[in-house]
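Asker: Take this sequence and fold it.
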Amino acid sequence: MTEGAQLTRAETGNGYDVFHTDCPARDVVDHVTSRWGIWVLISLRSTDLRFYELRDSIRGISEKMLAQTLRALVQDDLVWRKVEPTTPPQVTYGLTEFGQDIGAPLTDLFDRITQRLAADGAPATEGPSTPR
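Answerer: Have a look, this model is predicted:
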């Protein structure tokens, strides 16, 4: 084994080493976990949305950041894009099968967090967190 956390392709056995800066899977992870990527995937979890519907569902995102995030997620094959030839064009986005696979644990994480929050937004407490 080599020194450090960066392993070679042969050492990982699966063809990808996400700890290496040149790994293509690392880019996908970066896009999914970016500030807005996770919100786009969660917003598209149950329905396809047009650009402005998606923008309105993610409060605080600018049109520029939404466009950049969507471009990256489409390139990663997590989100599909459909353009209707109307005037003006209607663009709809939805999750690909890969996007649904990635979005499922993100949705689970999101649901777990929101279920644990108390009504005032503070984490719910169940007693001491250290074992007895």
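
Asker: Please make it C-alpha for all contacts and neighbour counts, starting now.
Answerer: Noted.

Asker: Break down this protein into its helices, ranges please.
Answerer: 9-12, 24-32, 37-43, 51-57, 63-75, 97-116 (DSSP state H).

Asker: right, so of the ones you listed, which gets closest to residue 123?
Answerer: Nearest of the helices of the chain to residue 123, taken as Cα to Cα: helix 97-116 at 6.1 Å.

Asker: ok so, going back, want to throw the helices of the chain into a markdown table with distance to residue 89?
Answerer: Listed next are those as a markdown table, based on distance: least, Cα to Cα, whole Å:
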| stretch | distance to residue 89 |
| --- | --- |
| helix 9-12 | 44 |
| helix 24-32 | 26 |
| helix 37-43 | 21 |
| helix 51-57 | 11 |
| helix 63-75 | 15 |
| helix 97-116 | 24 |
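
Asker: For residue 88, find the nearest of those helices.
Answerer: Of the helices of the chain, nearest to residue 88 by Cα to Cα is helix 51-57, at 12.4 Å.

Asker: okay, now residue 75: neighbour count?
Answerer: By other Cα atoms under 10 Å, the residues close to residue 75 number 12.

Asker: I meant to write residue 79 there.
Answerer: 23.

Asker: need the contact list for it.
Answerer: For residue 79, the contact set (Cα atoms under 8 Å, 6 or more residues apart in numbering) comprises 70, 73, 93, 94, 95, 96, 99.

Asker: still on that earlier bit, single out the most deeply packed of the helices of the chain.
Answerer: Of all those, helix 37-43 carries the top mean neighbour count, a mean of 22, counting by mean count of other Cα atoms under 10 Å.

Asker: Please generate a structure for the following sequence too, so the two can be compared:
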Amino acid sequence: MAKITPEIPDGGAVREVLDRIGDKWSLLVIGTLRTGPLRFGDLHTAVTGVSQRMLTLTLKHLVEDGLVTRTAYAEVPPRVEYALTELGRTLVPRVMALAEWAMANREQINANRRSHGGS
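Answerer: Here you go, the predicted model:
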């Protein structure tokens, strides 16, 4: 007999949150900020492949969601740093677990894709 998976009581809330933080750039930004605050340029260098526009949008959303803080310092030239909030730090173990799982299973997944005609 097939096991029936219990329904998630508020699937809409799960979808809403995962849509926002589950994209690759958000996860990579959160993982990168785990070691401490970074300036935009340093973050852009660390998150390989992200465009300036996409990084700007990703940071804006993470700040809106309360996962990242944006601190502007009144200096010349101006300095802005991004850091994880307490809430954002609660995601780090989960993000890192997902990253470790992806690295450990990448070869098998790629082999499966090739056997099914994928990229």
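
Asker: coming back round to it: looking at the helices of the first structure, spot the one closest to residue 85 of the first structure.
Answerer: Closest to residue 85 of the first structure of the helices of the first structure, according to Cα to Cα: helix 51-57, at 14.9 Å.

Asker: where's the residue nearest the centre of the second structure relative to residue 60 of the second structure, distance?
Answerer: With distances taken as Cα atoms, centre = their mean, residue 27 lies nearest the centre of the second structure, 1.3 Å away. Computed as Cα to Cα, to the nearest Å, the residue 27 of the second structure to residue 60 of the second structure distance reads 14 Å.

Asker: and if you look at residue 106 of the second structure?
Answerer: Distance, residue 106 of the second structure to residue 60 of the second structure, by Cα to Cα: 30 Å.

Asker: ok, the counterpart of residue 32 of the second structure in the first structure to residue 100 of the first structure distance?
Answerer: In the first structure, residue 32 of the second structure lines up with residue 43, judged by TM-score structural alignment. Going from residue 43 of the first structure to residue 100 of the first structure by Cα to Cα gives 12 Å.

Asker: what do you get for residue 29 of the first structure?
Answerer: Distance, residue 29 of the first structure to residue 100 of the first structure, using Cα to Cα: 15 Å.

Asker: cool, and residue 94 of the first structure?
Answerer: According to Cα to Cα, residue 94 of the first structure and residue 100 of the first structure sit 9 Å apart.

Asker: residue in the second structure matching residue 104 of the first structure?
Answerer: Residue 104 of the first structure maps onto residue 93 in the second structure, with residues paired by TM-score structural alignment.

Asker: Could you do residue 78 of the first structure as well?
Answerer: So, by TM-score structural alignment, residue 78 of the first structure is matched to residue 67.

Asker: That match: neighbour count?
Answerer: A total of 20 residues lie near residue 67 of the second structure under the criterion other Cα under 10 Å.

Asker: check contacts around it.
Answerer: Residue 67 of the second structure sits next to 84, 85, 86, 87, 88, 89 when contact means Cα under 8 Å, 6+ apart.

Asker: can I assume the first one is in contact with residue 31?
Answerer: Put plainly, it is residue 84 of the second structure. No: contact criterion Cα atoms under 8 Å: residue 84 of the second structure and residue 31 do not qualify, at 9.7 Å.

Asker: is it true that residue 63 of the second structure touches residue 81?
Answerer: No: checked against Cα under 8 Å, the pair residue 63 of the second structure and residue 81 is beyond contact range at 11.8 Å.

Asker: what sits against residue 72 of the first structure?
Answerer: residue 31.

Asker: mind listing what residue 41 of the first structure touches?
Answerer: Neighbouring residues of residue 41 of the first structure by Cα under 8 Å, 6+ apart: 32, 95, 99, 103.

Asker: What is the most widely separated pair among the residues you listed?
Answerer: 32 and 95, at 12.5 Å, using Cα to Cα across the contacts of residue 41 of the first structure.
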